[in-house]
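Visitor: My questions concern the predicted model and sequence given below.
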Amino acid sequence: MSIIFERSEDELLLILTPERIDIQDILEILRKDEEWHISRTFTVNITHLRFEDDMLNELHFCVGKVLDEYTVIDRDVIGVDHDFYFANSVKLNKRHFVAYRNISVLAKIDHIVEKDVYIGGSDIKDHIPIETFELLIKKFPKTAELNYYANARIATIVKEFFPHTESCEEKFNKFIERQEKSLSSALQDDIQNAFKENAKIELCQFREVRANLLELLNRSDSVREEVWQKQIHGLLRLLYPKYIAGVREVVIKGVDRHEKRPDFLLVDANGYIDILEIKKPNVQILTKQSSYRNNYVPVRELAGAIQQIEKYIYCLNVWGTEGEKVLQKQLSEKLPNNVMPKVINPQGILLLGRSEQFNQQQKNDFELIKRQYKHIADIMTYDDLIQRIDNILAALNMEIRVE
């Protein structure tokens, strides 16, 4: 017997092709206002019939309604007390309804739930992801498991009189262990495949990011600083995925009675705030010649940018809970409703200048400066940024190649 499902306009059709019976025999029963049972799971009558095809030996029954986002299964057809909704993106087939030995999957679920069930999609709060539902189907007991379980239950009762029956319990336990190992291995394979697919997507994204960054650097002199900052901010969001929002020039109350406007206020998924300052690549970072005791020291642009971030962070900390309320109003349209801005030891990110022409001593001195302020800010040049992207690309390539 073949069962397939098809969404036709606003109806879900079950298309039945019997093997050992002619559809006219079924129709004769239905026309007597009697019911017909399909795989011990579906119960239909003449009101469900939509189409008959003698040539193909097919009967089409309506077993559900197709709504805007979900398809709801007819309760009477599957004999349940709750409504079951499948996302319209889910291609339904027999295994979603019928398990081994013609066990009704939805009827079993119906016995243990207390409300309607949504499967797939994401619009409903307590929906069951389709991946979880597929896993549930995989875990439905098969014939061998049921036989082992029945033997083990009987052995538990009679082993006092028939000691050799204890082996049935051991066989059942070993069977379950094998099943769990097999399922675990399958899950690991599924997860690994998903990681590889995601890695391919990320690889394309970061390749595009690198190309865009190089193009921006080539024409940096012709791009206004405001436009430059917006474009670079978009690239940085991929490198710092923990941030869900980056809002430009948010007003911060200054301790010197002057308002502060950092380039970007970053907000992570929990509402915690950090600062992002973006300077153009032509900003000089270190003295061109070694000065004090053969050391390269930061020039005014770098020292000023660091001090600027320090002051922003200091103002945020002093502002405290009062500032959080003000920021909540400023950011209300930029953040999800359940994310509230929080000021707890903010950190800074500073991007400026180039370092590709640094000699080894300059690299060492610049690293020393970065480490000195590591508790306050992540300081990097555009060449550092390119190197980070290259490292990510190399790691993604390795992940994709792993078998």
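Guide: Received the coordinates, thanks.
Visitor: contacts, neighbours, all on C-alpha from now
Guide: OK.
Visitor: Show me what the lengthiest helix in the chain is packed against.
Guide: The helix that spans the most residues within the chain, counting by DSSP state H, is helix 166-218. When contacts are defined as 3 or more CA pairs under 8 Å, 6 or more residues apart in numbering; DSSP states H and E, helix 166-218 packs onto helix 143-158, helix 225-239, helix 382-401.
Visitor: Output those in a markdown table; the columns should cover distance to residue 290 and mean neighbour count.
Guide: Formatted as a markdown table, the helices and strands packed on helix 166-218 follow (distance: least, CA to CA, whole Å; neighbours: other CA atoms under 10 Å):
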| stretch | distance to residue 290 | mean neighbour count |
| --- | --- | --- |
| helix 143-158 | 77 | 15 |
| helix 225-239 | 30 | 15 |
| helix 382-401 | 21 | 15 |
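Visitor: Make TSV out of these and add distance to residue 247.
Guide: Putting the helices and strands packed on helix 166-218 into TSV (distance: least, CA to CA, whole Å) gives the following:
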stretch	distance to residue 247
helix 143-158	57
helix 225-239	10
helix 382-401	21
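Visitor: out of those, which comes closest to residue 316?
Guide: Nearest to residue 316, of all those, is helix 225-239, at 21.3 Å by CA to CA.
Visitor: Put this next to the previous one:
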Amino acid sequence: MIRISKGTDLLILDYYSDNQMAWVAHRLKEEDEVILRRCFHLTLKNIILEDEDEDEDVYTQISELDSLEFIIGEMENDYYVIEPEILGISQRVKIHKNCRINTKCFIAYRDISIFRKISEVIASDIIIGPNKDEIPGEVFNQLIKNFPNSTELTKYARLRIEHILEEFVDASSDYIAQYNDYMNRKVSARNHPFELDYLNKYELHKYEEILFYLKHMLSNESKYLEADWQKQIMKIVLLLYPKYLYAFDNVTIKDVDTGTTKYLDFMLIDFNGHIDIIEIKRPSDYGVISVKQYRNNHIPLKQLSGSVMQLEKYIYYLNRWSVAGEKKLTATYSKNLPDGFKIKIVNPKGLIVLGMDENFTDKQRTDMEIIKRKYKSVIDIVTYDDLIRRLESIIERFRKA
């Protein structure tokens, strides 16, 4: 059994066993380290021997004990600092002295090392504390509480960690796209109910995390630059619309009528290579439809009508570019696509994500639905409240499955 405790200057790991520590002594003597719970890499220098006998071999002393104390961290400027070799990772871990520290902070289901998983997601030192650019203690506790309990478990663990931590640290890779690609390619040849239940559980967790993250973003919108906001919403779109495997930003296209260059904010590519385009606006960037009525109707405001017009133009440019455009786009993004994968321009559709509708009147909702249906054959108009409702419906379905 393992117990972690905080001392004034040291972070201590207590190891207890029903048997004496002979196996630990043997491992230390033969391999210079012992690994506990597949997480802690400990050596002789980490052991605290209170009554060390200079006349007796240290390994013999260890083998006769019922428990051992190991130093796994030392206090530096109000932070317990754990060196990389202790956890078998490449970064130091720093935990503020006021944070709760116990075994659950280090080890998850099936002896998964939590900090090893975090180290796969971020490149810098892992710092948990109250200051700017540090992982807040409550966020770390939330991660532990929701930590997934083997290939899918690893990918999902990385996805969840990135979701929770990316506001506070820079991710070293895009695990949302990796997880989405993995889930789209995953095919089961078995129809055993147990397997379906197993998948349902992970799908439920996935959508719960997406909803949590989206609401968190909406509550902290002012903290995001527009480009960062679009990037994060794009990741959510890839998970909510699994037909799309890839998304590329700032895509150059050509207006063949004038010979000029145009730029798409984002281009989506589905599993067959067909492209669609998306415009992502911040929820607070003006309204969606008018509050006042014009001839007894609520009409689209400039943000919505302008976005619709912009997408219609882009779709026109793409259709006119046609085969030449397909070849150019395929060549441009071939390094990011599987061998032989070709981009196709076949009546692209548009998607607009913008605004909120939570405070709409019934009349506004009706008129908004009419506007959506008017453009639906070419463009889908989605508010952030639509995304929330969609997620809540999906979650409810999986909870009942």
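Guide: Here it is on my side, so go on. Values in this document were obtained by computation on a predicted structure and should not be read as measured data.
Visitor: relative orientation of the longest helix of the first structure and helix 382-401 in degrees?
Guide: 150 degrees (axes from the mean of the first three to the mean of the last three CA atoms, to 10 degrees).
Visitor: which residue sits closest to the residue mapped onto residue 280 of the first structure from the second structure, ignoring its sequence neighbours?
Guide: Superposed on the second structure with TM-score structural alignment, residue 280 of the first structure falls opposite residue 282. Once flanking residues are discounted, residue 282 of the second structure sits nearest to residue 354: 6.0 Å by CA to CA, 6 or more residues apart in numbering.
Visitor: how far does the longest helix of the first structure sit from the chain's center?
Guide: 13 Å (CA atoms, centre = their mean, to the nearest Å).
Visitor: cool, and stretch 371-385 of the first structure?
Guide: The answer for stretch 371-385 of the first structure is 30 Å, by CA atoms, centre = their mean.
Visitor: Enumerate every residue touching residue 334 of the second structure.
Guide: Taking CA atoms under 8 Å, 6 or more residues apart in numbering, we find residue 334 of the second structure in contact with residue 341.
Visitor: and if we set it to 10 Å?
Guide: Neighbour list for residue 334 of the second structure: 328, 340-343 [criterion: CA atoms under 10 Å, 6 or more residues apart in numbering].
Visitor: on that earlier part again, do I have it right that the residue nearest to residue 282 of the second structure meets residue 301?
Guide: No - using CA atoms under 10 Å, residue 354 of the second structure makes no contact with residue 301, being 11.8 Å away.
Visitor: From the neighbour counts alone, determine which of the two ranks first.
Guide: Between residue 354 of the second structure and residue 301, residue 354 has the larger neighbour count (other CA atoms under 10 Å), namely 25 against 14.
Visitor: which residue in the first structure lines up with that one?
Guide: Per TM-score structural alignment, residue 354 of the second structure is aligned with residue 352.
Visitor: Okay, residue 334 of the first structure and residue 3 of the first structure: tell me how far apart.
Guide: 49 Å (CA to CA, to the nearest Å).
Visitor: Which residue numbers in the second structure does the lengthiest strand in the first structure align to?
Guide: When the first structure is scanned for its longest strand (criterion: DSSP state E), the result is strand 58-66. Counting by TM-score structural alignment, strand 58-66 of the first structure falls onto no part of the second structure.
Visitor: what element comes up after that strand heading to the C-terminus?
Guide: As assigned by DSSP states H and E, the chain's next helix or strand after strand 58-66 of the first structure is strand 70-73.
Visitor: In the second structure, what range does the next helix or strand after that following strand match?
Guide: Counting by DSSP H and E, the next helix or strand C-terminal to strand 70-73 of the first structure is helix 75-78. The counterpart of helix 75-78 of the first structure in the second structure, using TM-score structural alignment, is absent.
Visitor: now helix 75-78 of the first structure, how far from the chain's geometric center?
Guide: 34 Å.
Visitor: how about that helix: buried residues?
Guide: Residues of helix 75-78 of the first structure classed as buried: 75, 77-78 (neighbour count, 16 or more other CA atoms under 10 Å).
Visitor: ranges for the helices of the second structure?
Guide: Counting by DSSP H, the helices of the second structure are 22-31, 58-63, 84-87, 114-121, 137-145, 152-165, 175-185, 193-219, 226-240, 302-333, 362-375, 384-400.
Visitor: looking at these, which is closest to residue 268 of the second structure?
Guide: Per CA to CA, nearest to residue 268 of the second structure of the helices of the second structure: helix 226-240, 8.8 Å.
Visitor: so the closest one corresponds to what in the first structure?
Guide: Counting by TM-score structural alignment, helix 226-240 of the second structure corresponds to 225-239 in the first structure.
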